[in-house]
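Q: here is the input, now give the coordinates:
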Amino acid sequence: MTKHLWDAWHAEHERKRADRHGFLAVTSLNFLDETPRRFPDAPGAWSTGPGGVVVDLTEGESLTVDGTEVTGRHSFGVLPERGGVSAGFGDAVIEVARRGGFDIVRPRHPDNPLLTGYRGTPAYEHTEKWEITGRYVAFDEPRQVTVGAAVEGLEHVYESPGRVEFEALGTPLALTVFNGHTPGGFFALFTDETSGVTTYAANRSLAIGAPAADGTVVLDFNRATNLPCAYTEFATCPLPPAENRLPVAVEAGEKTPV
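A: This is a model prediction of the structure:
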């Protein structure tokens, strides 16, 4: 990738990060249980149980769900892990989701100071040095990998189809990968020797395209990005598996946010 293409990609990534209802707009993280509770940044009393998430809206309160105004009691049903729905509330969006086996409510307000004051994320200068060709090696069977989370006591489980082997700075390395958002693609969570120094200490994420017919893949660490937990305490981001702690300094991609 040329620097021109990287500049365009990074600008688009920053635009999405600063979306008015993106994670910079999150004002609280609330874990639900069977006791109905109200939150100062969302309407209604929220609870969850075997039938899923329920909100009880009092007179004068409403939400917009799938384009329809709802009042009174509304059931969001049982949500799948890493799934969720968004309910409108004036200029805000109320995220109702399931993370690490817990149902959560996470309001997103476009006037949140974290969002309105956001001025961008620093990154290393683009360099072809960190565009590395590796090889995807599939496991005999996909593995369920349990990793920690930015929230203490929370765990995430991801399916890993294999790992990517490569060499950087003369060192043979490998990353356990998870299934990505594009067909056949992957993503890897990792730390390296820059973590906690110039890059965010807990994790960075790298999207990897589908392997070629011979198994080769390109790891473009210029596209290593921060997860939401680098910006807000209200994120439930996964942490890298232990084997993805790279013993080299990956001086590419996004740095620690200011």
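Q: C-alpha only now, for contacts and for neighbours.
A: Fine.
Q: what secondary structure does residue 69 sit in?
A: Under DSSP: H, G, I helix; E, B strand; the rest coil, the three-state class of residue 69 is strand.
Q: kindly report the same for residue 243.
A: State at residue 243, reduced to three classes by three-state DSSP: helix.
Q: burial measure for it, as a count.
A: 12 (other Cα atoms under 10 Å).
Q: A strand includes residue 207, no?
A: Yes. Remark: residue 207 belongs to a strand, assigned using three-state DSSP.
Q: what sits against it?
A: 180, 185, 186, 187, 188, 219, 223, 224 (Cα atoms under 8 Å, 6 or more residues apart in numbering).
Q: against residue 162, how distant is the second one?
A: Using Cα to Cα, to the nearest Å, one gets 12 Å for the distance from residue 185 to residue 162.
Q: looking at those two, which is more packed in?
A: The neighbour comparison of residue 185 against residue 162 (other Cα under 10 Å) goes to residue 162, with 20 against 16.
Q: flag every buried residue along the helix or strand containing residue 156.
A: Element membership of residue 156 [criterion: DSSP states H and E] is strand 155-168. By 16 or more other Cα atoms under 10 Å, the buried positions in strand 155-168 come out as 155, 156, 160, 161, 162, 163, 164, 165, 166, 168.
Q: before we move on, the earlier item: between the contacts of residue 207, which sits nearest residue 246?
A: Closest approach to residue 246 among the contacts of residue 207 (Cα to Cα): residue 188, at 11.7 Å.
Q: and the closest one, how many neighbours does it have?
A: Neighbours of residue 188 under the rule other Cα under 10 Å: 24.
Q: go on, residue 37?
A: 14.
Q: which residues are in contact with the lengthiest helix in the chain?
A: The residue-count maximum for a helix in the chain (DSSP state H) belongs to helix 3-17. If you take Cα under 8 Å, 6+ apart as the criterion, helix 3-17 is touched by 22, 23, 24, 120, 121, 126, 127, 222, 223.
Q: leaving out chain neighbours, which residue sits closest to the fifth one?
A: It stands for residue 121. Using Cα to Cα, 6 or more residues apart in numbering and skipping residues adjacent in sequence, the residue nearest residue 121 is residue 257, 5.2 Å away.
Q: pretty sure that neighbour sits against residue 231.
A: Yes. Using Cα atoms under 8 Å, residue 257 is in contact with residue 231, at 7.0 Å.
Q: which residue of the two possesses the greater neighbour count?
A: residue 231 (19 against 16).
Q: isn't the more buried one up against residue 22?
A: No. The pair residue 231 / residue 22 is not scored as a contact, 11.6 Å apart, by Cα under 8 Å.
Q: another one to check against the first:
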Amino acid sequence: MTLSATTDPLSAASDDPAAAHAAWRSERLLQVSGRTGAAALINYVPVDATEREIPEFPLSAWRIAEEPGVRVRAHTVGVTLRTGAGERELTPGVETFVERLGADGFPLIEYDRFTIDAFSLDGTDFELRVYDAEAPTVTSLTGIDTNPYDPAWVLSGTFHAGEPDARVPWGFTRESDNGHTKAVPGTIAVRVGEADYSLLVFADGPALVLVFADATTGAISYAPGRFLRLDPVPDGAPITLDFNRAFVPPCGFSDFFSCPIPPAHNRVSAAITAGENRARHTPSFSPHP
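A: As a prediction, the model looks like this:
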């Protein structure tokens, strides 16, 4: 899963951290409610060697083994492929290769209010994710319940690098994805509350991501846990964990995401009363019609 569309790295030091936090909150809401924001995901379609049509979209897709992406075929005019270099309309009936989602958020396939990206957890299998800019999870979203900025939750730890290119089997909110691996560059030694921890982080592009649970999880904040995105540092260097930037993972906005869940190392006994807690929707919203 790629997180660059759901949150920003820790910003540079600010003379007014509370104001920077408020700006981050506003940006987060724009991100998750955007055309390909987390709230817009309405479906995922596994892709294998059999060509199959994509619901909600005039497109079919299949995969050739060992390729780092999928093959697609548009069935009508108006289907656009967007890459970092620009965009072009796909010719109906003509086969096109689409690489999996990159760190820059591309490529994307668009038709009317719908968007598709190609995704793989670890390169062993692929799916197409379908977004709807007018999905009920978008139109009903009123905000993200977030704690006020608290400087006490800006903690300092030490990063300890692990084995180069290490990959670790991980658990996911979608049970069928359990056992897929995450790239784990190391651990962070940090004191949280009254206890010392060695927290496992995985790599997302150049950044580090901490998936954690704490005493608020499930009662106040989103279950099974929250994420914190960190700038990488060298082995043995200090690293800042600003839990004011802890955020609700994509599966907290759409049930169609498969999110990594906190491993045992990352279950903190203290109540981390900082960062985002849950998505807020209009009272009439029901995620399960």
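Q: residue boundaries of the helices in structure 2?
A: Counting by DSSP H, the helices of structure 2 are 17-32, 136-139.
Q: any idea what residue 37 of structure 2 aligns with in structure 1?
A: When structure 1 is aligned by TM-score structural alignment, residue 37 of structure 2 is paired with residue 22.
Q: pretty sure its match is touching residue 106, no?
A: No. Applying Cα under 8 Å as the test, residue 22 of structure 1 and residue 106 come out as separate, 11.1 Å apart.
Q: have a look at the two and say which one is more surrounded.
A: Each of residue 22 of structure 1 and residue 106 has its neighbours counted (other Cα under 10 Å); residue 106 has more, 24 against 16.
Q: residue in structure 2 paired with that one?
A: With TM-score structural alignment as the criterion, residue 106 of structure 1 pairs with residue 129.
Q: I'd like the helices of structure 2 written out as CSV, with distance to residue 119 of structure 2 and mean neighbour count added.
A: Output for the helices of structure 2, formatted as CSV (distance: least, Cα to Cα, whole Å; neighbours: other Cα atoms under 10 Å):
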stretch, distance to residue 119 of structure 2, mean neighbour count
helix 17-32, 18, 16
helix 136-139, 21, 20
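Q: so which of those is nearest residue 59 of structure 2?
A: Closest among the helices of structure 2, using Cα to Cα: helix 136-139, at 22.9 Å.
Q: compared with structure 1, how much does the closest one deviate?
A: Once the two are superposed, helix 136-139 of structure 2 sits an average of 1.3 Å from its aligned residues in structure 1 (mean Cα distance after the TM-score superposition for structure 1).
Q: quick one, what contacts residue 148 of structure 1?
A: 154, 155, 156, 238, 239, 240 are the contacts of residue 148 of structure 1 under Cα under 8 Å, 6+ apart.
Q: take these and lay them out in TSV including distance to residue 69 of structure 1.
A: Output for those, formatted as TSV (distance: Cα to Cα, whole Å):
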residue	distance to residue 69 of structure 1
154	33
155	35
156	33
238	34
239	38
240	40
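Q: closest to residue 134 of structure 1 out of those residues?
A: Using Cα to Cα, the contacts of residue 148 of structure 1 come closest to residue 134 of structure 1 at residue 240, 19.3 Å.
Q: counterpart of that closest one over in structure 2?
A: If you follow residue 240 of structure 1 across to structure 2 using TM-score structural alignment, you land on residue 262.
Q: so that match touches residue 213, yeah?
A: Yes. Residue 262 of structure 2 is in contact with residue 213 according to Cα under 8 Å; the separation is 6.2 Å.
Q: now for those two: what residues contact both?
A: In contact with both residue 262 of structure 2 and residue 213: 224, 225, using Cα under 8 Å, 6+ apart.
Q: what's near enough to touch the nearest residue to residue 248 of structure 1 once chain neighbours are set aside?
A: Counting by Cα to Cα, 6+ apart, residue 248 of structure 1 lies nearest to residue 193, which is 5.3 Å off, once chain neighbours are set aside. Residue 193 of structure 1 sits next to 246, 247, 248, 249, 250 when contact means Cα under 8 Å, 6+ apart.
Q: over in structure 2, see which of those survive.
A: By both residues aligned by TM-score structural alignment, their matches' Cα atoms under 8 Å, these still in contact after alignment to structure 2 are 246, 247, 248, 249, 250.
Q: buried members of these into PyMOL, please.
A: With 16+ other Cα under 10 Å as the criterion, this PyMOL line picks the buried residues out of these:
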select buried, resi 246+250
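Q: is it possible to get CSV of the kept ones among the contacts of residue 193 of structure 1 that adds distance to residue 66 of structure 1?
A: Shown next, in CSV, are those (distance: Cα to Cα, whole Å):
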residue, distance to residue 66 of structure 1
246, 43
247, 47
248, 47
249, 46
250, 43
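Q: just give me the closest of the kept ones among the contacts of residue 193 of structure 1 to residue 76 of structure 1.
A: Nearest to residue 76 of structure 1 among these is residue 246, at 41.1 Å by Cα to Cα.
Q: returning to that earlier point: mean shift of the longest helix of structure 1 relative to structure 2?
A: Mean for helix 3-17 of structure 1 is 1.4 Å (mean Cα distance after the TM-score superposition for structure 1).
Q: nearest to residue 80 of structure 1, of the buried residues of strand 155-168 of structure 1?
A: residue 156 (13.0 Å).
Q: now do the contacts for the match of residue 37 of structure 2.
A: By Cα under 8 Å, 6+ apart, the neighbours of residue 22 of structure 1 are 16, 108.
Q: same check, this time on residue 154 of structure 2
A: With Cα under 8 Å, 6+ apart, residue 154 of structure 2 has these contacts: 240, 241, 242, 243, 244.
Q: what remains of those once you look at structure 1?
A: Under both residues aligned by TM-score structural alignment, their matches' Cα under 8 Å, what these keep in structure 1 comes to 240, 241, 242, 243, 244.
Q: from residue 57 of structure 2, how far out is the second one?
A: With the distance defined as Cα to Cα, residue 241 of structure 2 ends up 41 Å from residue 57 of structure 2.
Q: these two: which has the busier surroundings?
A: Between residue 241 of structure 2 and residue 57, counting by other Cα under 10 Å, residue 241 is the more crowded of the two (22 against 19).
Q: what does that one align to in structure 1?
A: Under TM-score structural alignment, residue 241 of structure 2 pairs with residue 219 in structure 1.
Q: relative to residue 179 of structure 1, how far out is that match?
A: 15 Å.
Q: so who does residue 233 of structure 2 touch?
A: Counted by Cα under 8 Å, 6+ apart, residue 233 of structure 2 has contacts 159, 239.
Q: and the gap between residue 186 of structure 2 and residue 134 of structure 2?
A: Using Cα to Cα, residue 186 of structure 2 is found at 40 Å from residue 134 of structure 2.
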